[in-house]
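[1] Pasting the sequence and the predicted coordinates here, then a few questions.
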Amino acid sequence: MKISKAQKEKNRRKIILAAVDLFSEHGFDNVTMKQIAKSAEMADSTVYKYFATKDKFLFAFHELMILDAVKGCRKAKAYDGFDLQEKIQFFLDLYLESLLNHREFVGDSLSMLMGTPLSGINRRFPARADLTALMTEALDQAIEREEIPEFPYREAITHLMTDALLGVVLFWLKDDSEEFHQTTQMVDMSLSLLVTFLRSGLIGKVNDMATFVIKSQMIRFIEDGSLISNLMNVRNLAKLGRAGGGLGRDAV
């Protein structure tokens, strides 16, 4: 019997959540496809139609959580009235909240996925397109409302914002502060830095090396715990550049 697209999506979600519950309780290596089928109350053959191998769940879970957060943004009545920083913050809040109940599995799954080539992740991670579209719309609306000026490299900045999501999750996984206060502080300062740069017009004065530097330094800051203090320094530098109309030689 042919089933509808909506029913397929419902079945897929049910299987993913059943699998992740088992992974969180017993560990990824200790769970079988048969156990997943039983927990999802579906036939073994049905589960295999959606997921040929167990490792497919690693991508599927993260994709589902991102898509849920994107949909949550689009459904929220207040979302369109938010400014750029509030929109990104709202998405991050929804996304991290969805990961909270499976935090240990999130860490384990990312550790396993880290060995996957970036090109492979992009091909197997279609939710990236939905997230990129959401970020692009947020930037376009911010420009239209004159929150920020027009700027070059918009596509590159959008992809950088999308890539930065991994850095936020990695920081959150290492955060043992009460109610993840350090993650909240890091996100607030990072978004403030982003908006400050966009408002300053400095984006048009940097070259393609900026993307490489930001990504590489993000990982180093996360590892040595200096991310927040360095964000404060960079944000102050951006504000200085904005006030002075750009970064001259004396400011560098």
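    Nice, thanks for sending it over. Model, not experiment: these values are computed from the prediction. Residues are numbered from 1 along each chain as shown.

[2] Could you use CA atoms for every contact and neighbour count after this?
    Will do.

[3] And the residue nearest the centre of this structure?
    Most central in the chain under CA atoms, centre = their mean is residue 165, positioned 2.9 Å from the mean C-alpha point.

[4] which SSE is that residue in?
    Assigned by DSSP states H and E, residue 165 belongs to helix 154-174.

[5] Need the residues that contact the following helix or strand past that helix.
    Going down the chain from helix 154-174, the next helix or strand is helix 181-200, by DSSP H and E. Contacting residues not belonging to helix 181-200 are listed as 84-85, 88-89, 147-149, 151, 168, 171-172, 175, 203, 227-228, 231-232, 234-235, 238-239, 241-243, 245-246 [CA atoms under 8 Å, 6 or more residues apart in numbering].

[6] List buried residues within those residues.
    Using 16 or more other CA atoms under 10 Å as the burial test, the contacts of helix 181-200 include 84-85, 88-89, 148, 168, 171-172, 203, 227-228, 231-232, 234-235, 238-239, 241-242, 246 as buried.

[7] hmm, back to that, next, the angle helix 181-200 makes with the helix holding residue 165.
    170 degrees (axes from the mean of the first three to the mean of the last three CA atoms, to 10 degrees).

[8] other SSEs contacting helix 154-174?
    Under the contact criterion of 3 or more CA pairs under 8 Å, 6 or more residues apart in numbering; DSSP states H and E, helix 154-174 touches helix 103-113, helix 127-144, helix 181-200, helix 209-224.

[9] and the first one, what does it pack onto?
    For helix 103-113, the contact count by 3+ CA pairs under 8 Å, 6+ apart identifies helix 5-26, helix 56-75, helix 154-174 as packing neighbours.

[10] Take those and write them to CSV, including distance to residue 115.
    Below are the helices and strands packed on helix 103-113 laid out as CSV (distance: least, CA to CA, whole Å):
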stretch, distance to residue 115
helix 5-26, 19
helix 56-75, 12
helix 154-174, 14
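
[11] here's the one I want to compare it with:
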Amino acid sequence: MRTSRSQQDKTRRLILRTAVDLMTAQGIDGTTMKQIGRAAGLGDATIYNYFPSKEKLVLAYFELQAGEALALMGGTKGQQAFALQERMQLLIDSLLELLLADREFVAMAHQMVQRAPMLLLGQAMPGKKLLQQAFVDMLEQAEAVGEIAPCAFTPSLGGLLADYVYGVAAYWLKDESDEFGNTTQLIDLSLGVLVLALQSGIINKLLDLGGFMLRSQLARLLQDQGGGLLDLLALARRGLSAGVQR
């Protein structure tokens, strides 16, 4: 008897929730697919119909959370009238809010990917396409209402923003400030700089330098847990703000 799509989705969610709970308690390496399947009430082989490996299961968690964050954002009343920075920040805040409940597991998953980067070879980060399209939609809406200058690289910028979200999540995992205040400040300052750059039109020139350079520099800067990065962003925002207001 074939199961319906909704039942398959329900089972996938059950497997992921069970896996997160077991891996949080036992560690990723200490948890087997058989244990996850049995704890979820499935036959030993059934779990492989949904996830071919434990690593794929872990990555699928982030794909699910990206979709859940978009749904959470979409349920926020009046968000369509938000300014571009507010909408981008709402999406990131929604994702971090969901990850917070599983922060210990997220940290273990992050370490797993760092130890075995080949897991992502030939595929995008889980959830990246969803996040990229969401950012593209936001940028196009902002451009349509004249909030930002026309951008010739909207799809590329959407991809960079999706990568930025994962960088912020990695920063957040290391953030020991009260109520993750440094992460909040990082998001506010960096998105503020981006919006000002979009309003001035300078982002077209920056993206023309190459997305790889921007990604690599972003990854390096986000490793900084001190005040240097935040100070740099604050300075950049002041300079861009002055330029836009002229």
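    Received the coordinates, thanks. These numbers were taken from a predicted model, which means no experiment stands behind them.

[12] care to give me the TM-score?
    For these two chains in superposition, a TM-score of 0.90 is obtained (TM-score structural alignment, normalised by the length of structure 2); 242 aligned residues with a CA RMSD of 1.9 Å.

[13] Quick check: strands, which of the buried ones among the contacts of helix 181-200 of structure 1 are part of them?
    Per DSSP state E, strands hold no members of those.

[14] sorry, back to before: what lines up with the residue nearest to the centre of structure 1 in structure 2?
    The equivalent of residue 165 of structure 1 in structure 2 is residue 165 (alignment by TM-score structural alignment).

[15] Chain neighbours aside, what residue packs nearest to that match?
    Of all residues not flanking residue 165 of structure 2 in the chain, residue 92 sits nearest, at 6.7 Å (CA to CA, 6 or more residues apart in numbering).

[16] which SSE is that neighbour in?
    Assigned by DSSP H and E, residue 92 of structure 2 falls in helix 84-100.

[17] chain center to that helix, what's the gap?
    Taking CA atoms, centre = their mean, to the nearest Å, the mean C-alpha location of helix 84-100 of structure 2 is offset from the chain mean by 9 Å.

[18] so how far does it sit from its counterpart in structure 1?
    By mean CA distance after the TM-score superposition for structure 1, the fitted helix 84-100 of structure 2 averages 0.9 Å away from its aligned residues in structure 1.

[19] and for that helix, what are the contacting residues?
    Contacts to helix 84-100 of structure 2, defined as CA under 8 Å, 6+ apart, come from residues 65-66, 68-70, 72-73, 79-80, 106, 135, 138-139, 142, 147, 165, 169, 187-188, 191-192, 195.

[20] re earlier: what's the burial count for the residue nearest to residue 165 of structure 2?
    Residue 92 of structure 2: 23 surrounding residues under other CA atoms under 10 Å.

[21] what does stretch 158-176 of structure 1 rub up against?
    Residues outside stretch 158-176 of structure 1 that contact it (CA under 8 Å, 6+ apart): 96, 103, 107, 128, 131-132, 135-136, 180, 182-183, 187, 211, 215, 218-219, 222.

[22] tell me which residues of that stretch are tucked away?
    Under the neighbour-count criterion of 16+ other CA under 10 Å, stretch 158-176 of structure 1 has 158-162, 164, 168-173 buried.

[23] Residue 51 of structure 1: which of these is nearest?
    residue 169 (25.1 Å; CA to CA).

[24] So the closest one versus residue 107 of structure 1, what's the distance?
    Separation of residue 169 of structure 1 from residue 107 of structure 1 (CA to CA, to the nearest Å): 9 Å.

[25] which one in structure 1 is aligned with residue 185 of structure 2?
    With TM-score structural alignment as the criterion, residue 185 of structure 2 pairs with residue 185.

[26] and its match, how far is that from residue 192 of structure 1?
    Taking CA to CA, one finds residue 185 of structure 1 at 11 Å from residue 192 of structure 1.

[27] Of these two, which one has the most company?
    Between residue 185 of structure 1 and residue 192, counted using other CA under 10 Å, residue 192 has the larger neighbour count: 16 against 11.

[28] could the buried residues of stretch 158-176 of structure 1 go into a markdown table alongside distance to residue 25 of structure 1?
    Shown next, in a markdown table, are these (distance: CA to CA, whole Å):
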| residue | distance to residue 25 of structure 1 |
| --- | --- |
| 158 | 36 |
| 159 | 34 |
| 160 | 34 |
| 161 | 33 |
| 162 | 30 |
| 164 | 29 |
| 168 | 25 |
| 169 | 21 |
| 170 | 21 |
| 171 | 23 |
| 172 | 21 |
| 173 | 18 |
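
[29] out of the residues you listed, which one sits closest to residue 121 of structure 1?
    Using CA to CA, residue 162 comes nearest to residue 121 of structure 1 of the buried residues of stretch 158-176 of structure 1, at 13.2 Å.

[30] Count the neighbours of residue 4 of structure 1 for me.
    If you count neighbours by other CA under 10 Å, residue 4 of structure 1 ends up with 9.

[31] Residue 120 of structure 1 too?
    Residue 120 of structure 1 is flanked by 9 other residues according to other CA under 10 Å.

[32] Now do the same for it: its match in structure 2.
    Structural alignment (TM-score structural alignment) places residue 120 of structure 1 against residue 122 in structure 2.

[33] May I have the secondary structure class of its match?
    Secondary structure assignment for residue 122 of structure 2 (DSSP: H, G, I helix; E, B strand; the rest coil): coil.

[34] now it: how far from residue 46 of structure 2?
    Separation of residue 122 of structure 2 from residue 46 of structure 2 (CA to CA) stands at 27 Å.

[35] Same check on residue 125 of structure 2?
    According to CA to CA, residue 125 of structure 2 stands 26 Å off from residue 46 of structure 2.

[36] if you count what's nearby, which of the two comes out ahead?
    More crowded of residue 125 of structure 2 and residue 46, by other CA under 10 Å: residue 125, with 16 against 13.

[37] what sits against residue 130 of structure 1?
    Neighbouring residues of residue 130 of structure 1 by CA under 8 Å, 6+ apart: 67, 70.

[38] Mind doing that once more with 10 Å?
    63, 66-67, 70-71, 136 (CA atoms under 10 Å, 6 or more residues apart in numbering).
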